[in-house]
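Engineer: The sequence and its predicted three-dimensional model are supplied below.
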Amino acid sequence: MDFTGKTAFVTGAAKGIGRATAIGFAKNGANVVVSDISDLSETCGEIKKYTENFMAINFDVSDEAAARNAIAKAAEKFGKTDILINNAAVFPASDFASTSSEQWKKVIDVNILGTMYLSHAVLPSMIENGYGRIVNIGSVAGVYGLSWFVDYSMSKGAVISFTKALAKAVSDKGITVNCVSPGSVAPDGSDAMKDFSFVGRAATYDEIANVILFVASNEASYISGQNYLVDGCRKQM
């Protein structure tokens, strides 16, 4: 996959899947914009091994004005954003009966509205350029529903539905919109969560990132409105 000349904007890039995805874009020639509410210095240090064409922006995706400003900053530096990876999320585990309204509002604000704010902000330039790739990060929770992540499951189900609807809305404008929904993930793909999948281990960050990169590539130009479950043949629990 070659992303030379493309600019990829990755949220939630301070660690985990977001960091692995940002590094993958850098390795394959993209200009990379990384964002997070947390410190990005470690991610930037890794990206710098492959390219000098990157920038870091700290902001909260649930702040609509900040999200629009971040997209504008990326355009100022690189001219446009070709690829948007909506990865930022919060996922508190709790018994729903005792979950506070403040917690589920935060989940909605970050996971659902943050995804919508950034997608809405980047669409005008994608439409103008006749090209765009939006990849939203869902979860198996949004497909199966997890009893210890009720609010999170609801939010990721919304992200999957948003993906399908937006894909239809922009299908004639050179823009694809897809979702990648991971199952259990661990830095080393350890077997600590082996009981959750028939593969017998968790995915590595790179294994999830590789699917994201493919869906964002020109090789996937005819794929849109899809939700890719990357769960090691998950056991429904």
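Structural biologist: Nice, thanks for sending it over.
Engineer: Please count neighbours and contacts with C-alpha atoms only from this point.
Structural biologist: Fine.
Engineer: which other residues reach the longest helix along the chain?
Structural biologist: When the chain is parsed with DSSP state H, its longest helix is helix 150-169. In this structure, residues lying in contact with helix 150-169 by Cα atoms under 8 Å, 6 or more residues apart in numbering are 90-92, 95-96, 104, 107-108, 111-112, 115, 136-139, 141-143, 145-146, 175-179, 224-227.
Engineer: what's the answer for stretch 38-49, then?
Structural biologist: Identification of contacts with stretch 38-49 by Cα under 8 Å, 6+ apart yields 13-15, 19, 22-23, 26-27, 34, 54, 56, 58.
Engineer: Wait, residue 132 touches residue 119, no?
Structural biologist: No - Residue 132 lies out of contact with residue 119 (Cα atoms under 8 Å); the separation is 10.6 Å.
Engineer: Compare neighbour counts for these two and give me the winner.
Structural biologist: Higher neighbour count among residue 132 and residue 119: residue 132, with 26 against 22, using other Cα atoms under 10 Å.
Engineer: residue contacts, that one?
Structural biologist: 82-83, 126, 174-176.
Engineer: farthest pair in the residues you listed?
Structural biologist: 83 and 174 (12.1 Å; Cα to Cα).
Engineer: what about those two, which has more around it?
Structural biologist: residue 83 (27 against 16).
Engineer: so what's the more buried one up against?
Structural biologist: Counting by Cα under 8 Å, 6+ apart, residue 83 makes contact with 6-9, 132-135, 216.
Engineer: From residue 33, how far off is it?
Structural biologist: Taking Cα to Cα, to the nearest Å as the measure, residue 83 falls 10 Å from residue 33.
Engineer: hold the first one in mind and look at this next one:
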Amino acid sequence: MGIEKYKGRVALVTGASAGIGAAIVQALLKHGLTVVGMARRVEKVKELAIKDAPGKLHAIAGDVSDESSILTAFKWIKDNLGGVDILINNAGVFPNTSLTGGKTEDWKSILDVNVLGLSICTREAVQDMLSRGVEDSFIIHINRKFLQD
């Protein structure tokens, strides 16, 4: 059995406004999941709604580099949808930088989003899943590697 067993369940997708995140949101909607698309550009997430799809989309403005933004999103999900069953950590930043010539603010951004944000989202999802006794939930971390010349 595949994703069909999660029909009606809640999936949180970070970095949902474009690219891989947007494609995941739409695929989950087509399979009947309740999808919370979280991104800084919430208007782009709202555009992902699919008419007559069996799933329901909730677009939430959020920035995974900001812990309070993450906590607010998880609280909204718990209060309004009961909690997260699936977390897809897709948000990421990839400045064109190098170890020897990079700017410190670029590295801080990478750590804040790609490491700390992912970790905070994971912690909040796992605590929520455990507190509700959900045993068939899961988390996916999406990683991209960009090579420089």
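Structural biologist: On my side now, so go ahead. This structure is a prediction, so every number in the text was calculated from the model and none was measured.
Engineer: before we move on, back to that, tell me, what's touching residue 83 and residue 33 of structure 1 both at once?
Structural biologist: 7-9.
Engineer: Who wins on neighbours among those residues?
Structural biologist: Most crowded among those, counting by other Cα under 10 Å, is residue 9 at 30 neighbours.
Engineer: Quick one: map that residue onto structure 2.
Structural biologist: Aligned counterpart of residue 9 of structure 1 in structure 2: residue 12 (TM-score structural alignment).
Engineer: Residue 178 of structure 1 too?
Structural biologist: Under TM-score structural alignment, residue 178 of structure 1 pairs with no residue in structure 2.
Engineer: for residue 178 of structure 1, helix, strand, or coil?
Structural biologist: strand (DSSP: H, G, I helix; E, B strand; the rest coil).
Engineer: Quickly find the element holding whatever residue of structure 2 lines up with residue 20 of structure 1.
Structural biologist: In structure 2, the residue paired with residue 20 of structure 1 is residue 23, using TM-score structural alignment. Following DSSP states H and E, one finds residue 23 of structure 2 within helix 19-30.
Engineer: my read is residue 128 of structure 2 is in a strand, agree?
Structural biologist: No - applying three-state DSSP, one finds residue 128 of structure 2 to be helix, outside a strand.
Engineer: what does it align to in structure 1?
Structural biologist: Residue pairing (TM-score structural alignment): residue 128 of structure 2 is matched to residue 125 of structure 1.
Engineer: quick one: what's aligned to residue 73 of structure 1 in structure 2?
Structural biologist: That one, residue 73 of structure 1, aligns with residue 76 by TM-score structural alignment.
Engineer: all strands of structure 2, in order?
Structural biologist: 10-14, 34-39, 56-61, 86-89, 138-141 (DSSP state E).
Engineer: possible to save the ones you listed as JSON lines with distance to residue 80 of structure 2?
Structural biologist: Shown next, in JSON lines, are these (distance: least, Cα to Cα, whole Å):
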{"stretch": "strand 10-14", "distance to residue 80 of structure 2": "11"}
{"stretch": "strand 34-39", "distance to residue 80 of structure 2": "11"}
{"stretch": "strand 56-61", "distance to residue 80 of structure 2": "10"}
{"stretch": "strand 86-89", "distance to residue 80 of structure 2": "16"}
{"stretch": "strand 138-141", "distance to residue 80 of structure 2": "20"}
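Engineer: burial of the alignment partner in structure 2 of residue 87 of structure 1, as a residue count?
Structural biologist: Correspondence of residue 87 of structure 1 to structure 2, assessed by TM-score structural alignment: residue 90. Look at residue 90 of structure 2: counted by other Cα under 10 Å, it has 23 neighbours.
Engineer: Quick check, residue 90 of structure 2 in contact with residue 144.
Structural biologist: No - assessed by Cα under 8 Å, residue 90 of structure 2 is found out of contact with residue 144, at 9.4 Å.
Engineer: sorry, back to before: please indicate which of the contacts of helix 150-169 of structure 1 are buried?
Structural biologist: Buried by 16 or more other Cα atoms under 10 Å: 90-92, 104, 107-108, 111-112, 115, 136-139, 141-143, 145-146, 175-179, 224-227, out of the contacts of helix 150-169 of structure 1.
Engineer: any idea which residue sits dead centre in structure 1?
Structural biologist: Central residue check for structure 1 by Cα atoms, centre = their mean: the C-alpha nearest the mean position is that of residue 87, 2.6 Å away.
Engineer: For it, which residues are in contact?
Structural biologist: By Cα under 8 Å, 6+ apart, the residues touching residue 87 of structure 1 are 10-13, 17-18, 136-137.
Engineer: Of the residues you listed, which pair is most distant in space?
Structural biologist: Farthest pair in the contacts of residue 87 of structure 1 (Cα to Cα) is 13 and 136. Separation: 13.6 Å.
Engineer: Which position in structure 1 pairs with residue 106 of structure 2?
Structural biologist: Residue 106 of structure 2 maps onto residue 103 in structure 1, with residues paired by TM-score structural alignment.
Engineer: Skip the chain neighbours and tell me the closest residue to that match.
Structural biologist: Leaving aside its sequence neighbours, residue 103 of structure 1 sits nearest to residue 92 (Cα to Cα, 6 or more residues apart in numbering; 8.0 Å).
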